[in-house]
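Engineer: just the structure for this:
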Amino acid sequence: SELIRSNPIAKMPTLITDTGTALYDSRVICEYLDSLHDGARMFPLETTARWTVLRRQALGDGVLDAAVSIRYETVLRPDEKRWSAWIEGQMGKVRRGLDTLENEVATFDDDVNIGIITVACALGYLNFRYPEEDWRAPRPGLRDWYAKFSTRESMATTEPVVF
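Structural biologist: Prediction:
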């Protein structure tokens, strides 16, 4: 397939640049796209801000990875092969990540950067796939921040829907 020819690990997403170079992994693709414009950077260049943003991106990605892993385990694996202790371990990662974000939410500023976007996408995924897992009640700061951030046009127009 075209994907395997372009990306040896056949993982989505893959972006083929105008020069024919294959870029894979959302982080790499996002940084590439950020390099193509002269506007405000999603990936700050200044060292302190950069590490804060990249760490927040990694935390959001970690929450998302654990949540997606739970989804695979509970939807794709047959009931008799599901590993409840592993699922709970992954949910522990989600909860600890959210607790960390709750402790940091007061430091989120109005800058839209890759860290903030990743966190918002992770929260949106939790809302979409795990509506029964109420992450909001014990984390009012994060809940309020997400309620406001999710009204942005870019978030509202990309909200997932079930077909």
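Engineer: when you work out contacts or count neighbours from here on, use the C-alpha atoms and nothing else.
Structural biologist: OK.
Engineer: can you map out the helices along the chain?
Structural biologist: Ranges of helices within the chain are 2-6, 26-34, 47-71, 84-104, 114-129, 140-149, 153-156, based on DSSP state H.
Engineer: and this one, so I can compare the two:
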Amino acid sequence: MKLIASPTSPFVRKVRVLLHETGKTDAIEQVMVATTPLASDSQAVAANPIGKIPALVRDSGPAIYDSRVITQFLNATWDLGMYPAAREWEIKTLESQADAILDAAVTVVYEQKLRPEELHYETWFDAQRQKIDRAVADIESRWMSHLAGPLDMSHIAVGVALSYLDFRMPDRDWRANAPALADWHAKFAARQSMIDTVPPQ
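Structural biologist: Below is the predicted model:
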């Protein structure tokens, strides 16, 4: 199998961290591409007509895409235990919430990098930042007991999302009102899987 990827994509990083955590890094060829919403890489488009990454080119059957589809496919294929039945819906909900943080953050990053400055819409930026703030506050108030439990896919998703905020939105001090989550993230970011997948500056 081949993973169409980019070292700076947080959605790709979720899959790469999963591979590291489960000892499967050698089982999938990682094909790094440079792609943006304005200039999609040809390999990304060949795997996913939208051009988004990650996309997983399987040995049989069509390519699959969206990081959550890929992580659930790999979990089922290799019986990785990252979505245990007893906590399945909580895991999927928290993973979805982490992905929503990424969606809002990536939107801001692309708008700032790709849209001319004179066309920036600050009200839109503020709305995305508020979504991030609300989601972080909710994890702090409602999900810390879950994050204290055995490693599952939601831990990876939250860890990657918070690290992306540090990487691309360092001016947003998400830790200020989330001390428990900040402590959790400091430990999670020190895992070898996270160190091995730090995006290039």
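Engineer: tm score of chain vs chain?
Structural biologist: TM-score for the superposed chains, counting by TM-score structural alignment, normalised by the length of structure 1: 0.91, backed by 159 aligned residues with a Cα RMSD of 1.5 Å.
Engineer: could the helices of structure 1 be laid out in CSV, adding mean neighbour count and distance to Val162 of structure 1?
Structural biologist: CSV is the format used below for the helices of structure 1 (neighbours: other Cα atoms under 10 Å; distance: least, Cα to Cα, whole Å):
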stretch, mean neighbour count, distance to Val162 of structure 1
helix 2-6, 12, 26
helix 26-34, 15, 23
helix 47-71, 18, 15
helix 84-104, 16, 23
helix 114-129, 20, 9
helix 140-149, 16, 20
helix 153-156, 12, 15
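Engineer: distance to Gly20 of structure 1 added to those helices, as JSON lines?
Structural biologist: As requested, those are exported to JSON lines (distance: least, Cα to Cα, whole Å):
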{"stretch": "helix 2-6", "distance to Gly20 of structure 1": "9"}
{"stretch": "helix 26-34", "distance to Gly20 of structure 1": "14"}
{"stretch": "helix 47-71", "distance to Gly20 of structure 1": "27"}
{"stretch": "helix 84-104", "distance to Gly20 of structure 1": "37"}
{"stretch": "helix 114-129", "distance to Gly20 of structure 1": "25"}
{"stretch": "helix 140-149", "distance to Gly20 of structure 1": "35"}
{"stretch": "helix 153-156", "distance to Gly20 of structure 1": "28"}
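Engineer: quick one, which of those is nearest to Leu15 of structure 1?
Structural biologist: In this view, the helices of structure 1 are compared for proximity to Leu15 of structure 1 by Cα to Cα, and helix 26-34 is the closest at 6.8 Å.
Engineer: the closest one vs structure 2, average distance?
Structural biologist: The superposed helix 26-34 of structure 1 is, by mean Cα distance after the TM-score superposition for structure 1, a mean 0.8 Å from where its aligned residues fall in structure 2.
Engineer: before I go, just wanted to say thanks for your time.
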